Structure formats: structure tokens, C-alpha cells
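Student: Below are the sequence and a predicted model; questions follow.
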Amino acid sequence: MSVVSSRTLRLVAELAEESEEAYRPTVVDGVVVYRSAERILSDDERPHEALEALAERGILDRTFDGKVYLCPECESEEMTFTTACPDCGSTHVVEREFIECEGCDRAAPAAAFERDDSEIVCHECNSTMTADSVERSRQYVCEACGEDTELPLNALQCTADEFLSAPTEAIERVLYSYELGANGQEWLEEQLRARRVVAEELASRGYNVEEEATVTGRSGTDHHLHVHAADDLLGERLVATVHELPLTEDVVGLIDAAADLDARPILVSTLGTVSVEVADRAEREEVTILTVDDDGTVSRSYEVTEDLTDAPSFIERITTALR
């Protein structure tokens, strides 16, 4: 199961809040990019992979937008379909009407025969044919080398450098758009509910609480926190981040922020599951792990698993509940 980061959750929130109608692709320098998603994710997160992971889990809906073909020579997307001569490769191939002579069996363009309203005369054998009885066909003539063929080559030509390539040689890029899925809104609400529940729990214990707070540390670094709580009288500060399934990098980021803010770190898993590596790192660094139960209570009870793919996602849980 793919793990959703905090910034990836923001991708879903943008759709739910209608800040973005959908994440749509564009091709830049031969690469499919999602500009609006790039603005949300960190530099080391790849928009396509993040969006695809959300689509695989039913949080986002993926729509096929088509394909673009890039020039294998210059990677321009200005490729147009054309036909080419199989003998010399020229694209100056034109479909013509051909006539087959009944006397010498020669097939040639209609312009090579002398015609009037009722008769056609072959210049090679002087056979005369009636216009109604003659056999006609359509063939392609290369105006560059004069060769004719029943089936020219299919090709793509780059309008930027005129490079000609077979369709199978062009660089194919598949385009998808991503919109909020059927379960996406409910999943998002579950993640945001967990943050709210943690904030309310700390507020009930007398802390001054902020949700989605950006706090500047002693180093001058701004830290984005899901929950920031402070007791000015006692001089105590708590910082909490909420994740569906926390990664080691989430723990490291929380530890760094807590040290810079002189605060106690709290890690919250909305699924109540963490990996062995995360649990060990949290214990060594004195990070408190909490979970938010389905009834909205905060507890210190959580499961430790060797493999995060064994943990059921929220989508799997609500899908099972509806059966």
C-alpha cells in the first residue's frame, strides 16, 4: 500500500476545496508534468507517482486524456501523421486513379491513357476500351521517384525539424487527468478529523493550540506543523504531525522541528499502525506515538508491523464496512 505524505494529502484537499478542478498534464521538454501539483509537493516528490498512488487507492479518479508523440530526434511534440514512399521515403505520395489495359494488362495512372467521352486508348498497345467496362483502381504514386504502390508507409513527421519516423519509433507519452474520487472526500475528512481531535485533546488539557501552524524555530527555519500546543505558564511546548502511516522521514522531520522549537514531539497515525523502524526510532528519540480511534478518542495504543503493505488503508476499511 502506498503511504500518503502530508503534502500529498494537500493534493486531495485542493480538489475538495475546489481550488483545483483537476490535475491536468502538460508536456514540457518531452516530459509529462503536472504544474499545479508541483507547487504543492516537495522537490523530491514526483507528481505523477503521487497522483497515481492516490488513484490506485480510489482516492482520486484517473481519466485517460489521450497520447502525444514526440520526435525521436528533437523531442518536439509537433508531430503530424503522413504517408511516405516505401522506396525512397519521400512524403510526396499522392493517391491516383489507375486503369488496367485489357490488351497488355498494363496498370497506369488514368492520365497515361487517351480518353474521350466513350473510349479509352492505351498508348502502349493501342488497345481501345470503353469507359464503362475498364477496370479501375486506386494507387499511390511517389512524385519524387515515380514509384507506385497500393499501400504507402505510415509515418510521423516533425514540423520542427522535418524528421520522419515510423509511428513505433516516435516517443509515446500517455496523458491522464486526476479528479477527486468517490471515496476521496471521506478519506480526506478522516485525516483532517484526526488533526482536529488531537488539537481538541491538547486544548482540553490547558494548552493553547493552533492547527496547521507555521512556527519559526531558533535556527530561523519555518516549520509547518499539523498541531502546535503551548503552555506559556509552564514554558512547555508540544508539536504534532498526523499521518495515515508515518514513514521514518516523517519521524526525522518531526524530531528536527521539535529540537529547533524546544518542544516535545508527538507522532499520530490515523490507522493506528507504524512500522518497526518508525517505532524503534520514536522510542530512541522519545517521540510519543498516538492514534485516533474510530470513536474519536486519542490513545497510546498502536500496532507495530514488519510490512506496511499488510496494514489496511482507510479506503479498504470503509469499503469493507459497506459490504
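Tutor: Okay, I see it. Residues are numbered from 1 along each chain as shown.
Student: CA only for contacts and neighbour counts going forward, please
Tutor: Noted.
Student: Pretty sure Leu9 sits against Leu188.
Tutor: Yes: under the criterion of Cα atoms under 8 Å, Leu9 is in contact with Leu188, at a separation of 7.3 Å.
Student: neighbour-wise, which of these two wins?
Tutor: When Leu9 and Leu188 are compared for neighbours, Leu9 comes out ahead with 20 against 17, by other Cα atoms under 10 Å.
Student: looking at this structure, which residue lies furthest from center?
Tutor: Asn126 (66.4 Å; Cα atoms, centre = their mean).
Student: Looks to me like it is in a strand.
Tutor: No: applying DSSP: H, G, I helix; E, B strand; the rest coil, one finds Asn126 to be coil, outside a strand.
Student: Tell me who's in contact with it.
Tutor: Listed by Cα atoms under 8 Å, 6 or more residues apart in numbering, Asn126 has no contact partners.
Student: and if you look at Ala257?
Tutor: Neighbouring residues of Ala257 by Cα under 8 Å, 6+ apart: Gly217, His223.
Student: try it against this one:
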Amino acid sequence: MSEGTKAFIKGAKVIVPERTSTKPKGYRYPVAEEYFGEDAESRLNELVEQGLMERTFYQRELGCPKCGSINLIVRFYCPKCGSTHIVKGEVIEHWPCGYVGPESEFKDGKCPKCGKPLKKIGVDYSKPGPMFKCMECGEVFQNPADKLNCANCGEIFDKGDAKEVILYAYRITPKLEEELDVALAQRSYLIENLTKMGFNIENPENIYGRSGVKHYFYMVASRGTGILKLRIVIEILSAYKEVPVDEVFSLYAPSM
């Protein structure tokens, strides 16, 4: 496990998703991205597979059936012509001519269709209540059609066609937290004592051995310069049981 991964797991008790309009998926894990970058969710799932973190249900969302994004917008449409050019307001139904339209169209108390003045509610007109009117085809309706629009790819679809997207929360297990405490304490101990001996601690890195093969080491420390430079590499094996002898000897191979 890399030092970055250890630091992340140690510092992140619970990782939860956050909605955002800037990501194609419509959500992100900001804390994890500080350590793992754009591929944070994949790395979190890798840690789950390795038994280093637990994954639990967090939230169920509707997603785009085409791209899977949860960055969706609800838009209302005219059920007759499909236009989004609709207005909502109090509606008046003028009985003598049958015209139905928003109250705002009845200027000076006159019907915009026949021009007759409105007399009294219940006598020559009624107010059915708030309704919608399509400004393209003139249709008046109580319930507009609604569809979901994907802000990521532009797909337009019915709610029934939406994809189910499950968002998860990730948390470190108490047992692993204890193990990390030990591992980080070991590293601090090594750094402190090597520094006292005059060594400079280098970041874990890939180093070419005498055989020409590249190896990754837990810690690298060096002292001196030029031909007098002394460089040591450190690798640690940890296990619940005694580490087999052949595994211990296998640590010598990379240093050759």
C-alpha cells in the first residue's frame, strides 16, 4: 500500500458523495479526489475489494439511460404539442363564447375572443383554478407533461426510462485503523532514527537494481555524495502469522 493511500485511509473516516454539475456523472468524492485525482471512485472500490474499506448504501438516484449521469433537469411540456412555452396562472372560462385563458388576457374585464365584458363569476364565467396554457398551440391544461433532461449528454426521457444509480459511502474499518496506527508509528520510528544517523529520507520510489530490474521500495535513505554515497533501501512485510522464511529471503532479491 502506498504512503498516499495510507494517509488517505487514516484521515478519511467516512467518505460520502457530493452532487456537482461539473462532473459528467453528476457527483464526486471530493475528499478522495485530493489523494487519488479524477479516478477516485475506482480507487475507493479497489480498496473495498482489498478489504481496506467498507462500502455501504448512501442514496438512490435517477440517472440518464444513455450516459448514467444523475445531473438531471425536470422540464414541463405541453401534453398536446410538446412545447415548453407554457405559462401558469389563474384561468377564466367565458361561458358565452367558450374561451378559456389566463386571467391576464382579460384586459379591462373583457373577453379577448368575443370582446364582451365579464359580468359576474358564476353568471357568465368561472375560475377553474390555477392551470397551464401553451403559448404555441393554445391548449389549456391542468397537468403538464414532465420529462427529464440530462445536463451531461442532452438526452430527454420519461421518468420510467431513467436508470437507477446507487451512490455509496465508504468507511475505514476499526481493525484496519489500528493496523495503520502501527504502520505509521513504524515509519516515524525509522525516519527519526535514520535522520539521527545522518541519512536523508527519500520518497518511496522505483529503483533499478544491479540486475537492471526496476523495484519499488517502502523507504529509501541515503548519506554522502558521489562515490562515497551510501544508499539503503527498506522493505517491510507484515502478517497476522509468522512470515515464512522464503518470503523474508525474497526481500533480498530486489536489492541485488
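Tutor: Ah, there it is. Everything numeric in this text was worked out from a predicted model, so none of it was measured.
Student: Assign the residue positioned nearest the centre of structure 1 to helix, strand or coil.
Tutor: By Cα atoms, centre = their mean, structure 1 has its centre lying nearest to His48, at 3.5 Å. Secondary structure for His48 of structure 1, judged by three-state DSSP, is helix.
Student: any idea how far it lies from Ala22 of structure 1?
Tutor: Remark: distance between His48 of structure 1 and Ala22 of structure 1 (Cα to Cα, to the nearest Å) = 13 Å.
Student: tell me which element Thr241 of structure 1 falls in.
Tutor: Using DSSP states H and E, Thr241 of structure 1 sits in strand 236-243.
Student: Doesn't Ser188 of structure 2 lie inside a helix?
Tutor: Yes: applying three-state DSSP, one finds Ser188 of structure 2 inside a helix.
Student: After alignment, which residue of structure 1 pairs with Thr84 of structure 2?
Tutor: In structure 1, the residue equivalent to Thr84 of structure 2 is Thr91, according to TM-score structural alignment.
Student: State the distance from the equivalent of Asp181 of structure 2 over in structure 1 to Ala240 of structure 1.
Tutor: For Asp181 of structure 2, the equivalent position in structure 1 is taken to be Glu189, counting by TM-score structural alignment. With distances taken as Cα to Cα, Glu189 of structure 1 is found 18 Å from Ala240 of structure 1.
Student: now swap in Thr221 of structure 1 and tell me
Tutor: From Thr221 of structure 1 across to Ala240 of structure 1, the span is 17 Å (Cα to Cα).
Student: Those two: which has the busier surroundings?
Tutor: The residue with the greater number of neighbours, taking Thr221 of structure 1 and Ala240 and applying other Cα under 10 Å, is Ala240; the counts read 26 against 13.
Student: Which residue lies closest in space to that one, excluding its sequence neighbours?
Tutor: Ile266 (4.5 Å; Cα to Cα, 6 or more residues apart in numbering).
Student: Can you pull out the residues in contact with the host helix or strand of that neighbour?
Tutor: In this structure, Ile266 of structure 1 sits in strand 264-269 according to DSSP H and E. The set of residues external to strand 264-269 of structure 1 that reach it, using Cα under 8 Å, 6+ apart, is 237-246, 251, 254-255, 258, 286-292.
Student: how close does the residue farthest from the centre of structure 1 get to Val304 of structure 1?
Tutor: Using Cα to Cα, we find Asn126 of structure 1 at a distance of 94 Å from Val304 of structure 1.
Student: Repeat that for Leu15 of structure 1.
Tutor: Here Leu15 of structure 1 is placed at a distance of 32 Å from Val304 of structure 1 (Cα to Cα).
Student: out of these two, which sits in the busier spot?
Tutor: Each of Leu15 of structure 1 and Val304 has its neighbours counted (other Cα under 10 Å); Leu15 has more, 20 against 16.
Student: I'd guessed the more buried one sits against Gly181; true?
Tutor: No: with contact defined as Cα under 8 Å, Leu15 of structure 1 does not count as touching Gly181 (9.8 Å).
Student: how would you label Val252 of structure 1: helix, strand or coil?
Tutor: When states are read from three-state DSSP, the local structure at Val252 of structure 1 comes out as helix.
Student: now for it: what does it line up with in structure 2?
Tutor: If you follow Val252 of structure 1 across to structure 2 using TM-score structural alignment, you land on a gap.
Student: residues near Val252 of structure 1, how many?
Tutor: In terms of burial, Val252 of structure 1 registers 15 neighbours under the definition other Cα under 10 Å.
Student: Next: Glu316 of structure 1.
Tutor: Using other Cα under 10 Å as the criterion, Glu316 of structure 1 is surrounded by 12 other residues.
Student: just the one 3 residues further on next, same as before
Tutor: Thr319 of structure 1 is flanked by 11 other residues according to other Cα under 10 Å.
Student: can you check Pro25 of structure 1 too?
Tutor: Residues lying near Pro25 of structure 1 (other Cα under 10 Å) number 20.
Student: Identify the residue nearest it in space, chain neighbours excluded?
Tutor: Once flanking residues are discounted, Pro25 of structure 1 sits nearest to Tyr34: 5.0 Å by Cα to Cα, 6+ apart.
Student: where does the corresponding residue of structure 1 for Gly209 of structure 2 sit relative to Thr91 of structure 1, distance-wise?
Tutor: In structure 1, the position corresponding to Gly209 of structure 2 is occupied by Gly217, as judged by TM-score structural alignment. Here the criterion is Cα to Cα. By it, Gly217 of structure 1 lies 66 Å from Thr91 of structure 1.
Student: and if you look at Arg196 of structure 1?
Tutor: From Arg196 of structure 1 to Thr91 of structure 1 the distance is 65 Å (Cα to Cα).
Student: who's more crowded, the two?
Tutor: Ranked by neighbour count (other Cα under 10 Å), Arg196 of structure 1 and Thr91 place Thr91 first, with 20 against 17.
Student: wait, the more buried one sits on Thr82?
Tutor: Yes: taking Cα under 8 Å as the contact criterion, Thr91 of structure 1 and Thr82 are neighbours in contact, 7.0 Å apart.
Student: need the strands for the stretch 101-250 of structure 1, in chain order.
Tutor: Per DSSP state E, counting those that start in this stretch, the stretch 101-250 of structure 1 carries strands over the ranges 107-109, 113-115, 119-122, 128-130, 135-142, 148-149, 153-158, 164-165, 171-180, 208-216, 222-231, 236-243.
Student: out of the ones you listed, which comes closest to Ala53 of structure 1?
Tutor: Within these, the stretch nearest Ala53 of structure 1 is strand 171-180; the backing value is 11.0 Å (Cα to Cα).
Student: quick one: that closest one to structure 2 mean distance?
Tutor: Once the two are superposed, strand 171-180 of structure 1 sits an average of 6.6 Å from its aligned residues in structure 2 (mean Cα distance after the TM-score superposition for structure 1).
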